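> Got a predicted structure plus its sequence, pasted below:
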Amino acid sequence: MFKKILKRPAFALVTSIMLLFLGVLGIARLPIAQFPDVAPPTVYVSIAYPGASANVLIDSVIIPLEQSINGVPNMRYMVSDATSAGEATIRVYFEPGTDPNINVVNVQNRVNIMSSRLPELVVREGILVSQVVPSMLMYLNLYSTDPNTDQKDLFNYANIYIMPVLKRIQGMGIPTNLGNRSFAMRIWLNPERMRAYNVSVEDVMEALAEQSIIGSPGRLGQATGMTSQSKEYVLTYVGRYNRAEQYENIILAAKPNGEILRLKDVCVPPEHHTPTWAPTEGEGEGEGEGEAPPEGGAKREHAGIELGSEFFDIYTDVDGHPAASVVLKQSPGSNAAEVIDEVKATLEELEKSFPPGMDYEIAYDVSRFVDASIEKVLHTLLEAFILVSLVVYMFLGDFRSTLIPTLAVPVSLVGTFFVLDLMGFSINLITLFAMVLAIGIVVDNAIVVVEAVHAKMAETHLSPYRATKEVLHEISGAIIAITLVMTAVFVPVTFIPGPVGVFYRQFGVTMATAIVLSGVVALTLTPVLCAMILQPHEADHADAGHDKKPRDLRTTLTYVLVGVPALAGLGYLAYTLWGPPGLLIMLVPFVQRPFSRGVDWVTNLYTGILRPIVTRRALTLAVVAAFAAGIVVTNAKMASGFIPGEDQGIIYAVLQTPPGSTLEYTNAKSQELEKIAKQVEGVASVTSVAGYEILTEGRGSNAGTAIINLEDWSARENTARDIIEELEERAGEITDVKLEFFEPPAIPGFGAAGGFSVRVLDKTQSSVADYQRLGEVNDKFMAALAERPEVQKLFTFYASDYPQYEIIINNDIAMQKGVSIDKALENINILVGSTYEQGFILFNQFYKVYVQAWPEFRRMPEDLDDLFVKNDAGEMVPYSAFMSIKKQQGLNEITRYNLYPSAAIQGVPGEGYSSGEALQAIQEVAAETLPQGYDIGWEGLSWDESRKGNESVYIFLVVIAFVYLILVGQYESFLIPLAVILSLPIGVFGSFFLLQLVGLANDVWAQLGMIMLVGLLGKNAILIVEFAVQRRAEGLSLKDAAIEGGKLRFRPIQMTSFAFIAGLIPLAIATGAGAIGNRTIGTTGVGGMLLGTVVGVVVIPGLYYLFGRLSDGRKLLPDETAKPLSEELEAEQPEAPEPEPKPEPSAAATDEPSDDPEDPGAQVEITAEPAAESPGPASEDPDDKS
């Protein structure tokens, strides 16, 4: 059938051109990403409760919302976090593949059900439900060298001029400006003045609500249908105040005699007044900085009412300059590369309008690692293509023959991108890895055709056209079988669930598509090119190069004088451009002939080895069993893993000062770390953030984060881990700080940092959560973990010893003094914690009005005694009269996991251990140390890894089963395919052995390589078995057929295998971005193919001989020549005469008409049939030494 393609060469050429064209269209449309979108969709529920402690948030907001959200469809797990900064978040993680928009709607509906039961202030602040990818896309710093520009100015510049533009970028999530330095009208109350004027906080809030209002007076002269008027007038009112002087003049009290008490009178700074309990008229209006501002509203220092900041909870510093930090995250399903490119273009445009001294820095950009990794893989792709071409040339010996299989590579690979586009995939590291591995595979089929055509021409001296025609008839079945087997290897892996399943799916589809296209090319384009450009093997002709006239002296001198300098120049150029590989390329033509003779010698040696051992069935089985046992032993000793961490060019430092430390103290420690980090070689820039920790994205005055940006991989020799070790050594001089360094997660979207994430859960379901007991259990658990070498860098923010004071109100005394407990708590909440009333518009933005006491009146616990509250009689009652405080310890931040109180622990695997071993150690320690009622829970990538189980083993078995079933159909035998299957352990052992030798883990990358290896090793075995079956059908004995099959296929197998190994060498020795994944998958392929090629080709003929003896002459169905059972029983009697030999059939009776009179293949098939039917003595080999 396929030989007809030689009659339609234009069709074959156009088919390949169309594949290239469609592939280029697919490349133009495909998005670019680091990995496939495997992160679980996450819905964030953000809550604000100003002034509330973590306990209050948990009891009044988090628990009700958790109970309502719990069990939402497709939910994996839920994590809650509440801090004493008055903020809380609930993160709900869903199964990958679910619609993130539906997830948001489902969560929003459940929040709405519970919103009526939440505190009024929480509802007024608003509960934000949003979907976003958990990991950072970019981290921006806006800074200024102008000493007059502070962090508040930078924050609001970013908030007003930059953030609105970034939000409109397609694919952008919700940009976050770390901290909240937004403009706010700050009203600083002086409790002493308030007592003197007999003004309560309630009076201030009422005055704000009554006087700073939105008015809508209407229109004068509006048509009513009753009067006639030529004009109408719109009435306006100033509305809510947006200038400090307007708030200063708000009236708190007015007397008939003209005396007026204004808001500025009770906002006098404490250092600018003389306390007096009966100020005269005008006092406070002309004192200090509380007086009215000068004309024009000039900026004032220490103003009692000012345009200040909403909060002061985070300090950000970039290389010594104050900064505003912006965290960008992408929306689910968006293209990260496109979003980043758009952000960079937008920032370049906005930079043109920056004030003098202002600039921005991209502290973190995920595309740096993505681009570097993809560039590395593309570079490896080119190197692999060149190396494969060189290996093919070394074996085939001429450029024409090398060109044919080389052209199969771009057609197959580029055409694959069209299918990837149809499948909705992306250009990522997984699909590109598959492309690199596919180079050595897709060239195989073309090599088989070219080598077979060369062999046919050498044996028969046919023309390239006729030789190609006969070869297509002989090997098209083998090519189809190889293609089906190789494709079948990758079909089962597409059914693996979870994030790893997405990896397998994209890898499998990419490989299978490239292999199928290579099969199409091998049966269409390759034969046409063979017939078009190959030269015939004519040994007796001078033009064949074997009988050329000897060169004269002048010609020889010309070659020497011209050729030697030219070659030297080209060699120098190649060495300059590509180094030693370039020089090696130049030397290839000179070593090809000796190499070819060496291959012939090895082939003869191989044949000599086969003859005495192919019939030793026990030896063959013993070798296979030894390698299978080696797999078991090696796998038991080898480290297992999930997705290895990579050097992504950035390091996170997380620091924790003692509980109760102020933000200023934490900021000072952060700046110490910043100075140290900038001195380490390989560090490009450092951003320190005080008041924020990146692991849980929580806030606290004793938490800090440093984002350490590293130099480009090509500009430094030390890796990220080397830099971390140096940072840990140098940072030891920072006292009174707990400090750990982490790298980003291996896969974006699975947490904020790499390593493992585990939580200790309190499942005792006690009436009141015992956080002290949870802290004790957590400490003991971490202490036990620290003794295990499998884990290191253990870190937790759980601290139950944060200094706190409990307010105790004597209700009896409070009631006797006419004090409302509700008003007393609300009053202290405003004075100490602050609250906002209404808001105003400025710079086209909405800002809040905050009321709070001056800091001097709320520094220490005893300051509470000097605060007053107004009773029912209008008298000011001191809090000391009915309230006391009790010192205690508690949590500044409370986290929960699936409704249980939890303590989060972050860590990384110990040196020389994999993530799988670290998780196993954690589970063992948990089983040994955690008391009854306590358990552990996983999050992030650890959640998936803990549930991975033995899926890879099952999939591996399914892959082998698929290959076996296809081969059964190919050979119509259940035994012959076992010769292929039992040869696989040799190569698998080679992979395991080399992985363990170089210290790499059996992770996802290794498993992808193993699956690919099954197909390649099976392909080699199929080539030998296929030709052995053909030779057996031609009448050779089992032994001779096995040896002949190995001999005929030895050279092409070595060629294709070493071409594949050459393509993997750049991966196996990779450095820089993505090096661990490159080395793992490259090492897996090199080790497996090397041992499988060297040892496997010796074992496969023996396996064929073994199973050929068991299956020879046995058929699943009897044919029409079978005798009835009665005749067979009679024939078994001893007196029965021997049957007369059957006459030879005539040519007319046996020959069937062929579709091509020049095709001898039909003759072979007919004459082979009697041999196949006869199981007699020919199957019994006299050399059998089982």
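Arrived safely, thanks for sending. Nothing here was measured: the structure is a model prediction, and the numbers come from that model.
> alpha carbons only for contacts and neighbour counts from here, please
Will do.
> what kind of secondary structure is residue 325 in?
At residue 325, secondary structure determined by DSSP: H, G, I helix; E, B strand; the rest coil is strand.
> Tell me which residues touch it, please.
Contacts here follow Cα atoms under 8 Å, 6 or more residues apart in numbering; on that basis residue 325 touches 139-142, 155, 177-178, 316.
> Next up, a structure to set beside the first:
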Amino acid sequence: MNLSAIWIRRPVMTILVMVSILFFGIHSYRNLPVNNLPNVDFPTIQVSASLTGASPEIMASTVATPLEKEFTKIAGLQSMSSTNRTGSTTITLQFSLERNIDAAAQDVNTAISAARYLLPTDMPSPPSYTKTNPADQPIMYFVMTSRSMPMPDVQDLAEDFVSGALSTVDGVAEVKVMGAQKKAIRIQVDPRKLAARGVGLNEVADAIKQGNVSRPGGTLDGSFQSYTMESTGQLPDAKAYNRLVVASKNGIPLRIEDIGHAEDGIEYEKVRLWFLTKDQEYNAIVLAVSKQPGQNTVRIAEDMKAKIPQLQKMIPEAIEFILLYNQADYIRESIDDVQFTLVLTIILVVAVIFLFLGSLLPTLIPGLAVPLSLVATFAVMHLLGFSLNNLSLMALTLSVGFVVDDAVVMMENIVRRMEEGEDAMTASLRGSREIGFTILSMTLSLVVVFIPILFMGGIIGRLFREFAVSIGVAILVSGFISLTLTPMLCSRLLVHYRDGRRRRFQEWTERFFQRAAAFYGRTLWVPLNHPRTTLAVTVFILALSVLLFLWIPKGFVPSQDQDYFLVFTKASDRSSFDYMVEHQDQANRILQAHPDLRGLFSIAGSDAANSGFCIVTLKPGSERKESVAEIINELRPKLNSIPGLVAFPYNPPPIPIGGRHSTANWQYTLQSNSLEDLYRTALILEEKMATLPSLTDVDSDLNIQSPRIRIVIDRDKASSLGLTASQIQDGLYTSFGSRQVTTIYGASNEYNVILELEPAFREDPSVLSLVYIKSSNNKLVPLEAFASLEEKLVPLTVSHSGQLPSATISFNLKQGFSIDQAMADVRNVSREVLPQSVTAQFEGASEEFQKSFGSLGFLLFVTIFIIYVVLGILYESFIHPVTILSALPLAAFGALVSLLLFRLELDLYAFVGIIMLVGLVKKNGIMMVDFAVVAEKEEKLDARSAIHKACVVRFRPIMMTTMAALFGTLPIALGIGAGGDARMSMGVSVVGGLLFSQMLTLYVTPVFYIFFDRIGQWLKRGKGRTDETGTPLPPAGQNDADPA
């Protein structure tokens, strides 16, 4: 059956089908979203709860634990971690990728309701939850700044108007205001003046509540008109609060200004922000823009930048917008580089074909397969909801070398028959029939290589799904085109090819390849005459490949230079906020001094008073000499030279994995029922890990040296003085807890009124002697009359993993070390340190690395097995598939050696490259075996002569397809452009594997063909060596004369 005949005889139908493919493909391309990587949704839910004034230990035991017990009953829950701080608990629930996030949210809500009877009754509000996705990082950061307007006013404008206006841009999920500059009125009182006038702080709080009210006044309904009423119950500003009467002594009103003062301030005083450029510093509010899943990052960024000038006209001129970071710039640069690589690849592949054929017209015919295959793939990508991203475009770039193969094989066979004397139509019909099964085998067996990738679990499966589908579709379409368009064009356009005058270059190329084929034919007799040596060398290379695979450094998803990095800073647990601000400012100056700095957003007090955080944006990669990794290595020692500050700069991964907050890329978590064992072991292990040569930026989430003043109440004395524990606790929190006592409601926002002691009375424990509590019998009682003070060191945070107390140690890798080396070092140290009461496991990216590489070996086996099954079905043989796959060890060896030579890790990209080699290398075997099988049947040749003839006849198409694939992958192997360093390992593994295997496959596969043919004969006819008629065969090398 000739699959191509109808397409050859009906050229109009063929052309119209191809034009339709072109039309729908181009239309789809214009509508594909453009992103950095494929969309990966992590179903994650964060639960938040608060209990005013409760210690981290109380929050962990009374709030986190009851909730965690209920959450463990939810189906699909993969991991659960919690962080408990003073007064707050955050629980992160991460579900399996297959879990529907909305259904999971309903289950979480049910679990919260079930736990409410076990939670403290004095919680201000029930626990709340939000659906999040750790992989959804903001795509843009804008800075709002002003030289004249107060920052609280700027934040008001950002929250009330700007964030809402920007959120209306199509595709935007959220615009988050980062600034902590929200306006508030702070009422600060002097405890000495309170005591002198006999007024308790609780009286002041009650007076403020009653003096600021916002309630409806009712209505008046007359015969002809009705009225609504309102009163001036709200106090609008600090000046009004200063005049507020809080008590009356001997008929004289006592006002706020008599015992302290009210001032216009901000709600969170323990946060400081900076925005710095190369030569300027601003007070700023930052707007973080996140996109909806699957939306076009580049389009959203363009629409957002177009929206800013419109907003600028609607807000005060004093406010300035500055673009701090735009992920679309990196994506655009990266995509442009990949598209350039794609075009360069097409040029190289077409040039290779021209070099082999020596004529322009036969080169253009298979060359048409490339654009048609690519645009058809765009149509399928659009139907499946894919995007143009680094992985899908890399798949199409790699496919260029493959999609042309089938057309080259088809056209070369037709041209060969024309050179033997047939006319164009006859050669096209007979040549397509002769080679059609080979092309079908090559196409199907190459496509099935990518099937196992589709069934990979976890994030890696999601990440490479678009890659596998894109390249698989391109290969299928190329097979279709090679069986339809290519033979039709050959029958019409090569009519005068045989009779045309040969150009000198064409004659030269033909003579060159004829001589090369003749040389190959002579040298091929050497391995055929020494099969045992050839087989032994192959087995030796297979053993070396296994050893190399076990020994080579392994990595995960390669990092990318995205023109920015993060810096986490931390002072000692005892450090004050003012101390942190001073040292964070020193770190800012070091970062600002770097010549490649574009912008710096810095926060002190981000998570705690002793912590800080920086977003450092850099010039585009094309404008700087150093990579992000080199800049980080340069800045790390400078930042850590600041006395009293520890800095953790790192390049964030392309896709964050795991919901736990960390100061580095990799995490190792310890768990134990015993807090004492856990804390002691974590500190020892952290110290040991910091000395390992493979690790840097070692840090833990343990903050157990935070000083705490414990007020020990003598309950008998307190009771005799008319005080309850509730009154004492309430008085202490009002004095030192920045208590929110009332709220001012504006037209579009609301502001808190905060009551506290003056700053001078909140500095050290000695001020506690000035604190008085109002008793039930209306007397002021000094705190020291019924309480004593104890100072102790306690945890600043308490963490859980699962339901057990935990400590997480995070780390980055030193340059030159791989993650598998680092993990092995950590395991070795853990064996020395960990007692039986403490368990440990890798989490986040390191855990995913373990899972991925634990299954990749099986994935490779499944790939080979599927190819074997497909080839076995196509050839109706158990033996021929093994012959075709015999060159795989050579390709794997070449790939691994190439990675070692270029000092690259065997990361996920490189491993996918090796899987691709499985499909590429077997194509040569198919062309040899397919021709040899036909020669045995139709020309009655023995296996040895048949495979020799097949190799010589197929030498030119084998070389053409291999060189096309090699040069098609070469631009990726060079690692050119933005993100090229991440793609490099895949290209190097494919190029190295092809080069090495090509040199040996031409000689190894024929030997395996003969070897397995003899096994087949032995299985059919017994142990004696016989030919098809039962005649004994002479020893190898004596059954026919060498043509040489």
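Cool, the structure landed. It should be emphasised that the depicted structure is a prediction, and the values quoted were computed from it without experimental measurement.
> ok, the contacts of residue 325 of the first structure in the second structure, which still hold?
Conservation of those in the second structure, assessed by both residues aligned by TM-score structural alignment, their matches' Cα atoms under 8 Å: retained contacts are 140-142, 177-178.
> Out of these, which two are the most distant from each other?
For those, the maximum inter-member distance is 11.5 Å, found between 142 and 178 (Cα to Cα).
> Compare the two and say which is more crowded by neighbours.
More neighbours sit around residue 142 than around the other of residue 142 of the first structure and residue 178, counting by other Cα atoms under 10 Å; the figures are 24 against 20.
> hey, where'd the helices end up in the stretch 851-1000 of the first structure?
Secondary structure of the stretch 851-1000 of the first structure by DSSP state H, counting those that start in this stretch: the helices cover 915-929, 941-946, 951-971, 976-981, 984-998.
> if we compare these, which one ends up closest to residue 381 of the first structure?
When the helices of the stretch 851-1000 of the first structure are ranked by proximity to residue 381 of the first structure, the top entry is helix 984-998, at 21.5 Å, counting by Cα to Cα.
> equivalent range in the second structure for the closest one?
Residues 888-902 of the second structure are matched to helix 984-998 of the first structure when aligned by TM-score structural alignment.
> returning to that earlier point: between the helices of the stretch 851-1000 of the first structure, which gets nearest to residue 52 of the first structure?
Of all the helices of the stretch 851-1000 of the first structure, the one in closest proximity to residue 52 of the first structure, counting by Cα to Cα, is helix 941-946 (32.0 Å).
> Next, format the contacts of residue 325 of the first structure as a markdown table and append secondary structure and distance to residue 304 of the first structure.
Putting the contacts of residue 325 of the first structure into a markdown table (DSSP: H, G, I helix; E, B strand; the rest coil; distance: Cα to Cα, whole Å) gives the following:
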| residue | secondary structure | distance to residue 304 of the first structure |
| --- | --- | --- |
| 139 | strand | 36 |
| 140 | strand | 34 |
| 141 | strand | 31 |
| 142 | strand | 29 |
| 155 | helix | 22 |
| 177 | strand | 27 |
| 178 | coil | 27 |
| 316 | strand | 26 |
